[in-house]
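Student: A predicted structure for the sequence below; I have some questions about it.
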Amino acid sequence: MMILHGAAIGTVNGSAAEVQKILYQQNHHMLIAQALTMKLLHKMVADAKIGPAPNISYVYPKTCKPEDILAMQNFSAIRNWLYLDMAVYGRYNTVAWNFMEKTGITPTIEAGDMEALKDAKPDFIAFNYYATATVADGSAIFEDDESGDQQISIGMKGFYAGSKNEHLQKTQFGWEVDPEGFRITLREIYDRYHLPLIVTENGLGAYDEVNENGEIIDDYRIEYLQKHIMQAKLAIDDGVELLGYCPWSAIDLISTHQGFVKRYGFIYVNRTEDDLKDMKRLKKKSFYWYKKVIASNGEDLTNNK
C-alpha cells in the first residue's frame, strides 16, 4: 500500500497533477476499506489479529543542511506516515495533508469517512522493506518526474528531491541495499506506533541464471538475506517487538516494474518474459539455505559456498 508513480504502473493517464489527484482519491477509498475490514473482522472474530501492510522506507537527509532535513521530513510523511498514521490513529498526517493541499490533490472526503477511519484498531503493523531512501532540498527541481518506481525517489518541486546514497551498494536493478537501514526502519516504526511488527516482504531481485549443471547459485541473495536477518535480530535486542519475518519470495513471479527478468524467488521458474517454455521449477541454492534457516529458527545463517 502506497502511492506509486502513475506512469510507472500504467494505471492512469493525464497530467502529473491529474494523475496524483486520482491516485490520492483512490488511496483515500482504500484506507476506508482497510479500516472497515479491520473493524468487521474484530466484530466477527473476537480474538482475531489484523493490521495494515504498507511498503515502508526510512528516509535519510542528503546532508545535515536544514533544507535537506525538511525534505526528509516531507518525504517521510508522504512516503510512510500518511498510511500508518491513518491506519493507527484514523487521521491524515499533518505534513502529508499540507503537501496535498499545496499541490491541489486533496481527496474528496464524504460524510462518515473520517468516523469510519477512526474506528479501526490494528493489532500489529505489517510492512514490506527493501531499502531506505535519501532526499535533498526540493527547491531546485524544475520539473516533476513521475517515471520512478517504489524504491527510486525522483522528487516533487518544493518538497523533496530524490538523491543517491554514496554509502550504499546497489542491486542490478538500481535499488540501494541497506541492511542497517532495516534495523533503523524497524526501530522507527515501533517507536512511533508501539504496535508489534511483522515483515511481510524483504528480498533481492536479480538476473538469476542456470549454470551448466542445472544449478542456480544465488549466493548474492543469501548474503542479502543474511545481513537483513542479522539486523532484525539486533532490532529485537533494541526492544522492537517483531512477531514475524517473511522473505520475498518463495517462487519467481512477475515484478511490477521489470517483469519476469527480475527474479526474487527461492525457486526458479523456467520461462522468459515472452516464452513460457516448460515452466519447470528448479530449487536455487538459497532454497536449501533458507530451509536450514527455518529449521534453526534463524540461528544458523551460515552459507557453505
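Tutor: It's in. Numbers count the residues shown, from 1 in each chain.
Student: C-alpha only now, for contacts and for neighbours.
Tutor: Noted.
Student: helix/strand/coil for Leu243?
Tutor: Secondary structure for Leu243, judged by DSSP: H, G, I helix; E, B strand; the rest coil, is strand.
Student: let's bring in a second model and compare:
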Amino acid sequence: MKKEDFLWGSATAAYQCEGAWNEGGKGESNWDAFVHDPDKNPKGITGDVANDFYHRYKEDIELLAKGNQNTFRFSLSWSRIIPSSNWQINPQGVAFYRSVLEECRKHGIAANVTLLHYDIPQWIEAEGGYLNDQFPAYFARYAGMVFDLFGDSIPYYVTINEITHNANCAYLQGKYPPNHHSVQELCHVGYNLVIAHARAVAEFRKRKLNSKIGIVHTTNTVQTLLDTEEYRIARHRGDLFKNLWVTDPAILGHFPEDLPGLLEEAGIDLSFVKAEDLKLLSENTIDFLGQNCYTRTLVKPYVSGETNYYRDYEGKGEVLERLVVKNWFESDYDFSLPRDEWGREIYHKTVYDMLKGIQKRYGDIPVFITENGCALYDEVDENGEIRDDKRIDFMKNVFHWMLKAREEGCNVIGYYAWSNVDVYSWINGYKKRYGLVYVDFDHDLKRIPKKSWFWYRDFIAHSDRD
C-alpha cells in the first residue's frame, strides 16, 4: 500500500489539548464555564492548560512527522475564533490556526479539521446551547466564516464530532454541560445538531471549494448474542438509536423511515421537525464519513428501567458500560471477552464489522477511521520509557481487521489513532491516557514517545513499502 494511497495519522481536539483558555483573545466556552463551577466539577480538574498545544504545537507536529504520519486531525475552538456574541473575528485565534496549518504543510501533513468537537461559546450555551432552535443558524454562520478564512488550505473539513455521544453525555447522562437529563431534550438536541451539520454543508457548497467535507460519527456496530425475532427488533432499534439517525441524513439525505413513528410511540413531541429542514437534508450530503471506532454495542430486548446511559469515569473496573432505552433495548454482555479498566469491552473485530456494514448500507462512500485507541494507566519505568504493549497489541489487531475490510472492497482511506499525545480526557481528567506520546503533567509537560509511537512509526514505514 503506497503512502499516498492511505492517510496514517493521529487526532486530538481543541479543549482537550490547547490550554491557553483565556489567552490570545479567546472567549469563554461552555467547557470553561463548566469546569470552573465547583458544583458541577467538584474534582476541580480542568483543561485550562491541558497539554499546552497552544504553545507547543510545533513540537507536537514535528513528532507526527518523525513518526511517519502524513495526516493530523484536530478541531478549532469556536470561542477562539469568535469570542463573543458580536460575531467579531479574533485575529489572534485565526493567526494561531494558520500557524498550525502552515506547520502541517511544512511537514507534508494533511490537515483534517473539525469545526465543533464538544466546545461551543458560553454565550451560546447561555441562550440554550444546542437546544436553542437558533443553534443551526449560529453554527452555519460560524462555519461559513471558517470556510472564508481558511478555504482550501484545509483539505478535509468535518462539521461536527460525535453528535450521538455529545448529546447522550450532555442531555441523557447529564455529565457534560449543560448537565441535563431529559429524553425529550435529547431528541430535540440531536435533531438540531443534524440540521446544523446540513446547514454547514450548504455553506460549504456555496463556496465551491476544492476541499472535501464530512461528519464524524461515533460508530457502535450493534450486535446481539441471539438471533430471534425479539433480538432482531432490539438490534434494529439499537442501530436507530446509536447510528442511523445521524448517518442516514448525512449520507442518504433523510432520516430512517420508521424513526418518527417509533419516537412518537415513545411519547416524544416532534413538533420541532420542520419541512424546510428535511429538504435541506436531502440537498446537502457529505463527501466522506469519519468513524470513531472503539467497540461494539451489544444489545438484548428491553427488560426494565428508564432510559439512561451509564459509564465508569473513575476507571476502577467496577462499572460496565450500559445503555437502556425504555421499551427499545438494553445492553447485553459477552463475559468471555476482556474489558478495560473503564468497563469497556475490547472487541477488535468491530472495525471490520463496522466497515462491512457501511459498505452494505451506503455503498462506496469514503471512510476515515477518525478515532481509534486504547485507554491505559501509562507510567514511566525506571529507564524513562513507557512500555504500553497492550496498546500495541490493540493496534495490531485493529489494523488486521481494518485492512482485511479494505482488501474486501471497503473504501477506508485513512486511520487516526486517538490520540497523538496524552490529553485532557473530559471528566476522566488526565489519568485515562490514550496518547502515542506520554505527557508528564507534573514536570513541565515533557513529551516522551511511548513504545506504541515507535511501533506505529515502523508500521507506517513498512506499509509504504508494500
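Tutor: Sure, I can see it. Keep in mind that this is a model prediction, so the values were computed, not measured.
Student: Ala206 of structure 1 -> structure 2?
Tutor: If you follow Ala206 of structure 1 across to structure 2 using TM-score structural alignment, you land on Leu376.
Student: Compute the number of surrounding residues for its match.
Tutor: Neighbour count of Leu376 of structure 2, defined by other C-alpha atoms under 10 Å: 18.
Student: can you check the one 4 residues further on too?
Tutor: Val380 of structure 2: 14 surrounding residues under other C-alpha under 10 Å.
Student: wait, doesn't it sit right on Asp388?
Tutor: No: judged on C-alpha atoms under 8 Å, Val380 of structure 2 makes no contact with Asp388 at a distance of 9.8 Å.
Student: what's the closest non-adjacent residue to the residue most central in space within structure 1?
Tutor: By C-alpha atoms, centre = their mean, the mean C-alpha position of structure 1 lies nearest to Asn55, the distance being 2.6 Å. For Asn55 of structure 1, ignoring the flanking residues on the chain, the nearest one in space by C-alpha to C-alpha, 6 or more residues apart in numbering is Asn128 at 4.5 Å.
Student: Repeat that for Tyr89 of structure 1.
Tutor: Lys118 (6.5 Å).
Student: Can you tell me what that neighbour aligns to in structure 2?
Tutor: Per TM-score structural alignment, Lys118 of structure 1 is aligned with Ser282.
Student: how far apart are the one helix or strand its match maps to and its match in structure 1?
Tutor: Element membership for Ser282 of structure 2, per DSSP states H and E: helix 275-283. Its matched residues in structure 1 lie on average 1.8 Å from helix 275-283 of structure 2 after superposition (mean C-alpha distance after the TM-score superposition for structure 1).
Student: just checking, what packs against that helix?
Tutor: helix 183-206 (3 or more C-alpha pairs under 8 Å, 6 or more residues apart in numbering; DSSP states H and E).
Student: In structure 1, what stretch matches the helix it packs on?
Tutor: Taking TM-score structural alignment, helix 183-206 of structure 2 hits residues 20-43 over in structure 1.
Student: Please enumerate the helices of the stretch 151-300 of structure 2.
Tutor: 163-171, 183-206, 229-239, 245-247, 259-265, 275-283 (DSSP state H, counting those that start in this stretch).
Student: Contact partners for the match of Ala206 of structure 1?
Tutor: Residues in contact with Leu376 of structure 2 (C-alpha atoms under 8 Å, 6 or more residues apart in numbering) are 340-341, 391, 432-434.
Student: ok, now Glu230 of structure 2?
Tutor: Applying C-alpha under 8 Å, 6+ apart, the residues near Glu230 of structure 2 are Pro301.
Student: Need the counterpart of it in structure 1.
Tutor: Glu230 of structure 2 maps onto Glu67 in structure 1, by TM-score structural alignment.
Student: about what we covered before: export the helices of the stretch 151-300 of structure 2 to a markdown table and tack on distance to Ala461 of structure 2?
Tutor: Below are those laid out as a markdown table (distance: least, C-alpha to C-alpha, whole Å):
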| stretch | distance to Ala461 of structure 2 |
| --- | --- |
| helix 163-171 | 34 |
| helix 183-206 | 35 |
| helix 229-239 | 37 |
| helix 245-247 | 33 |
| helix 259-265 | 46 |
| helix 275-283 | 41 |
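Student: Which of those sits closest to Arg80 of structure 2?
Tutor: helix 183-206 (18.7 Å; C-alpha to C-alpha).
Student: Look at Arg73 of structure 2 and tell me its secondary structure.
Tutor: strand.
Student: you'd agree it is up against Leu7?
Tutor: No: Arg73 of structure 2 lies out of contact with Leu7 (C-alpha under 8 Å); the separation is 10.8 Å.
Student: So which of those two has more stuff around it?
Tutor: Legend: neighbour count by other C-alpha under 10 Å for Arg73 of structure 2 and Leu7, higher for Arg73 (26 against 22).
Student: Helix or strand: which one has Asn397 of structure 2?
Tutor: Using DSSP H and E, Asn397 of structure 2 falls in helix 389-407.
Student: looking at structure 1, where would I find the counterpart of that helix?
Tutor: Under TM-score structural alignment, the match for helix 389-407 of structure 2 is residues 219-237.
Student: For structure 1, which segments count as strands?
Tutor: 59-61, 125-128, 133-136, 155-156, 160-162, 169-170, 176-177, 197-201, 242-245, 267-269, 281-283 (DSSP state E).
Student: Can you lay out those strands as a markdown table showing distance to Ile229 of structure 1?
Tutor: Shown next, in a markdown table, are the strands of structure 1 (distance: least, C-alpha to C-alpha, whole Å):
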| stretch | distance to Ile229 of structure 1 |
| --- | --- |
| strand 59-61 | 20 |
| strand 125-128 | 14 |
| strand 133-136 | 20 |
| strand 155-156 | 31 |
| strand 160-162 | 27 |
| strand 169-170 | 18 |
| strand 176-177 | 13 |
| strand 197-201 | 11 |
| strand 242-245 | 8 |
| strand 267-269 | 20 |
| strand 281-283 | 21 |
